[in-house]
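Engineer: predicted model follows, preceded by the sequence.
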Amino acid sequence: MNVAYPKSGYTTPDQTLDGFIQLVQAGFENPEGRRGTVRVVVDGYPHLGFRARFFDDLRVDRPQEYYEADTEIRFSLSTLELIFREFEVVDWRSPEVIGSTELKGDQSLAFLLAFSCLRPSDWTRERFAKVARKHKQKGYRDGVVIQRLETPSQYQLLEAMEESLPIIITGLEPTPPCDDWSLDRLEQEYGEAVVFMRSASDHVTMKRFVAELRNSGEGQVKGGSSLEFKSYTEGSRLPDEMAGNFGTMYFENEDFVPPQLWFGAVATDVPATPLHRDPLTGFLFQVIGRKRLDLYSADQAELLYPYKSYNTYQKCWFQPDKPDFDKYPEAKAATCTSVELHPGELLIQPAGWFHQVYALDSPTMSVSYFWRY
């Protein structure tokens, strides 16, 4: 059942905060057994703040005295209203949210709290269910062959998308070619473009971002979690200044939601993007370095332990790169199809396919577009 609250019933700041807490508590799950305390602060409304303590359930209260917290999240009231009002579509990476939010401490606790307030639209739920039925009917769980097609027609793309089959397009000739792109050129052409917002006070330009990459040894990162290394845009919105060189190559710009930039330094031995699925067909254009995608058909959802709280994309608790079959025993039966994406190639991934992404080279750069239909 889709969870929604009548807007007319939540018109005051106190009502909005209460509704937000209801969303978070109803959507909370903690199979990894995370423990910690999060302090939530609403600027200008000190009485609206609350404490969230992570156990097997989520316990929320409003202590009057000072308390220690592992994480602090500071929202403006307008941001909180946006999250509560648009929980079916809000993206925590968007400038409207991250650009007005201050975060201190353990980010993993903040993300767990943030995802708990999300809910899918009825359209998204039905889209996933429809794709799962198709994948089961066609036997995609047993594995598929991902074709490389050289400059196919738009009709061929639509055929593959109708069959819900991923394909890779080769032979593209972007202007300028991918071989011409480097850190130097990106810095020269887009030095003042804001490529990433880490918080309300930290807007990172291309010039600063490239400097960070160089300080990290041109992005040669190994070990640990790629999420802990901050020089990666993780799907932030592609700056408008870059759209001319990295625009869509099929269909019209209006057919896609705003593009995302995946650029920076990531560890090559852990996923740059963890296992998840999207309700829209994705177009992923590789610009710098290679990537590997591990794909799982939509009819394997019960094997991959997807989050119950999500909206525009659904993450999974099971992590194939470090499988814990004691916690997630059904995942032993999951089957994976892997594919490697090279600079100048375009992957079209129909809606509903679970996937995780490795950067085989660092630094890396990709641009993704989601087809609206």
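Structural biologist: Nice, thanks for sending it over.

Engineer: CA only for contacts and neighbour counts going forward, please
Structural biologist: Noted.

Engineer: and the strands in the stretch 251-373 of the chain?
Structural biologist: Ranges of strands in the stretch 251-373 of the chain, per DSSP state E, counting those that start in this stretch, are 260-264, 273-277, 282-288, 291-296, 314-315, 337-341, 346-349, 354-359, 364-370.

Engineer: same list (the ones you listed) but as CSV, adding distance to residue 71 and mean neighbour count.
Structural biologist: Shown next, in CSV, are these (distance: least, C-alpha to C-alpha, whole Å; neighbours: other C-alpha atoms under 10 Å):
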stretch, distance to residue 71, mean neighbour count
strand 260-264, 26, 22
strand 273-277, 22, 22
strand 282-288, 33, 23
strand 291-296, 32, 22
strand 314-315, 22, 22
strand 337-341, 37, 18
strand 346-349, 36, 24
strand 354-359, 27, 23
strand 364-370, 30, 23
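
Engineer: which one of the ones you listed lies nearest to residue 158?
Structural biologist: Closest to residue 158 of the strands of the stretch 251-373 of the chain is strand 346-349 (C-alpha to C-alpha; 10.3 Å).

Engineer: what's in contact with the closest one?
Structural biologist: Identification of contacts with strand 346-349 by C-alpha atoms under 8 Å, 6 or more residues apart in numbering yields 161, 164-170, 281-286, 341.

Engineer: going by distance to residue 241, which of those residues wins?
Structural biologist: Among the contacts of strand 346-349, and counting by C-alpha to C-alpha, the member closest to residue 241 is residue 285, at 17.4 Å.

Engineer: next one for the comparison:
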Amino acid sequence: MATLWSKISAVLPHNEEQFPLQFSDKVESSVVEMLKQSRQQLYSNATSASRMLNAQIIMDFSWEKLNTGTWRHVDKEWRRVYSYGCLFKVAALCREEPSADQVLQAVRTCDMGLLMGAAIMDNILQVVVRILQGDVKKINKGDEESEHTEVKRIKIECHRVPAIKDDLAVPRIKCPSLESFNTNYLLPLKPVILEGIIEHWPALNQHPWSIEYLRSVAGCRTVPVEVGSRYTDEEWSQTLLTVNEFIDRYIINKDGGKGLGYLAQHQLFDQIPELKEDIRPPDYCCLGEGDEDDITVNAWFGPRGTVSPLHQDPQQNFLAQVVGSKYIRLYSPEDTDKLYPHQSQLLHNTSQVEVENPDTERFPEFAEAPYLECVLQPGDVLFIPVRHWHYVRSLELSFSVSFWWS
């Protein structure tokens, strides 16, 4: 059986001359020399300690560059340097017979490169992390049985499903034609729930998404997580956790009932192609101006009680429900003044009103704003027109996928 290093080295360039290291003059010559030294060590008999030291120096130096000023001002060249540092560190960790902990450390290093760096060498970190995942030992049978018990407990938790009045309900339609959807909903910007359009997704049938499936596909992967009851709260923060840590802390143990703990947005699908292969953009996205590469795909995975405050987005949105259910309320952009958006530039797209418990003295006109509402169930896809305000509350453990398109 091939060793882990033989599998990794097979996807690397065959020799030092074929290993690309081109950078602009924005990267100091001393850093380029360090990169070249790490490249040379990759194809020589250097010690693991010296390989690790050089790689860590490259990562630490570029990390400082990544964390100076705002993210949009970070030059892509330094993100590439960081990715190379991650690659060299993974090689140092895996060159000899790595322990299970070293393999997990290598997986985390790849994920940090994928999250914070930029693609290098045909996105080689994505290739390497797939090899590493295959080497991560499966959780033992006892853990699986324990986990199954925990999942059963989650599934039987009670949750209150709001009663939706007929005159306030978002309309539902089953598999409309492209022309019908375009004429009746897209052009007039009317919300609608589309039924039967994602039944073919592997996430709903071939291997239904669940806690067990997420653990098996991505348990050891490090991902961004949003922590707190809602993003407008003072205690809201962002952190990096493995998927297993996130599930244990915010799904199984509920972390003291803090609520919101979402795997954050499109990085999940960028990092873990196995999950992206389980879903498909709705056909109706072809009515937009761009192509499929212009669609932003977001993951929303969290426990019961998580809330997205009333807010609006600058693109059309298909919100597809895969696991669990959500209560959603929608307001037209025509009634923005009655929704009291925050005055700050950072939160100007978010209402100050707590939708299900409004302060009528501070926000007297809110009660006059007309709205539609619905409970989104697995297999439902809600069309949220551009700029439409929407409030979302998970009624149980929930996994949704949204597609933003123009």
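Structural biologist: Great, that's in hand. Because the structure is a prediction, the values reported are computed rather than measured.

Engineer: still on that earlier bit, tabulate the strands of the stretch 251-373 of the first structure in CSV, adding columns for distance to residue 203 of the first structure.
Structural biologist: Listed next are those as CSV, based on distance: least, C-alpha to C-alpha, whole Å:
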stretch, distance to residue 203 of the first structure
strand 260-264, 15
strand 273-277, 22
strand 282-288, 23
strand 291-296, 27
strand 314-315, 26
strand 337-341, 30
strand 346-349, 29
strand 354-359, 24
strand 364-370, 19
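
Engineer: quick one: closest of the ones you listed to residue 181 of the first structure.
Structural biologist: Proximity to residue 181 of the first structure (C-alpha to C-alpha) singles out strand 282-288 among the strands of the stretch 251-373 of the first structure, at 7.2 Å.

Engineer: tell me, the closest one lands on which residues of the second structure?
Structural biologist: Under TM-score structural alignment, strand 282-288 of the first structure corresponds to residues 317-323 of the second structure.

Engineer: who's in contact with the aligned partner of residue 195 of the second structure in the first structure?
Structural biologist: Residue 195 of the second structure maps onto residue 170 in the first structure, with residues paired by TM-score structural alignment. Contacts for residue 170 of the first structure (C-alpha under 8 Å, 6+ apart) come out as 148-151, 344-346.

Engineer: mind redoing it with 6 Å?
Structural biologist: For residue 170 of the first structure, the contacting residues are 149-150, 345, by C-alpha atoms under 6 Å, 6 or more residues apart in numbering.

Engineer: which of these has the most neighbours?
Structural biologist: Tallying neighbours with other C-alpha atoms under 10 Å puts residue 345 at the head of the contacts of residue 170 of the first structure, with 22 neighbours.

Engineer: what's the counterpart of that residue in the second structure?
Structural biologist: Using TM-score structural alignment, the equivalent of residue 345 of the first structure in the second structure is residue 380.

Engineer: again, but for residue 237 of the first structure
Structural biologist: Applying TM-score structural alignment, one finds that residue 237 of the first structure aligns to residue 267 in the second structure.

Engineer: how much space separates that match from residue 299 of the second structure?
Structural biologist: Look at residue 267 of the second structure and residue 299 of the second structure: by C-alpha to C-alpha, to the nearest Å, they are 8 Å apart.

Engineer: start and end of stretch 367-382 of the second structure, how far apart?
Structural biologist: Counting by C-alpha to C-alpha, you get 24 Å between the two ends of stretch 367-382 of the second structure.

Engineer: and for stretch 164-179 of the first structure?
Structural biologist: One end of stretch 164-179 of the first structure sits 31 Å from the other (C-alpha to C-alpha).

Engineer: and stretch 303-323 of the second structure, by the same measure?
Structural biologist: By C-alpha to C-alpha, the extent of stretch 303-323 of the second structure from end to end equals 11 Å.

Engineer: with stretch 345-361 of the second structure instead?
Structural biologist: End to end - C-alpha to C-alpha - stretch 345-361 of the second structure spans 24 Å.

Engineer: wait, residue 300 of the second structure touches residue 400, no?
Structural biologist: Yes. Proximity of residue 300 of the second structure to residue 400 meets the contact threshold set by C-alpha atoms under 6 Å, at 5.1 Å.

Engineer: picking up where we left off before, list the contacts for the match of residue 345 of the first structure?
Structural biologist: The contact partners of residue 380 of the second structure, by C-alpha under 6 Å, 6+ apart, come to 195, 320-321.

Engineer: same question for residue 280 of the first structure.
Structural biologist: 351, 370.

Engineer: that one and residue 127 of the first structure: what is the separation?
Structural biologist: Using C-alpha to C-alpha, residue 280 of the first structure is found at 9 Å from residue 127 of the first structure.

Engineer: overlap in contacts, these two.
Structural biologist: Both residue 280 of the first structure and residue 127 lack any common contact, where contact means C-alpha under 6 Å, 6+ apart.

Engineer: from residue 297 of the second structure, how far out is the match of residue 345 of the first structure?
Structural biologist: Using C-alpha to C-alpha, we find residue 380 of the second structure at a distance of 17 Å from residue 297 of the second structure.
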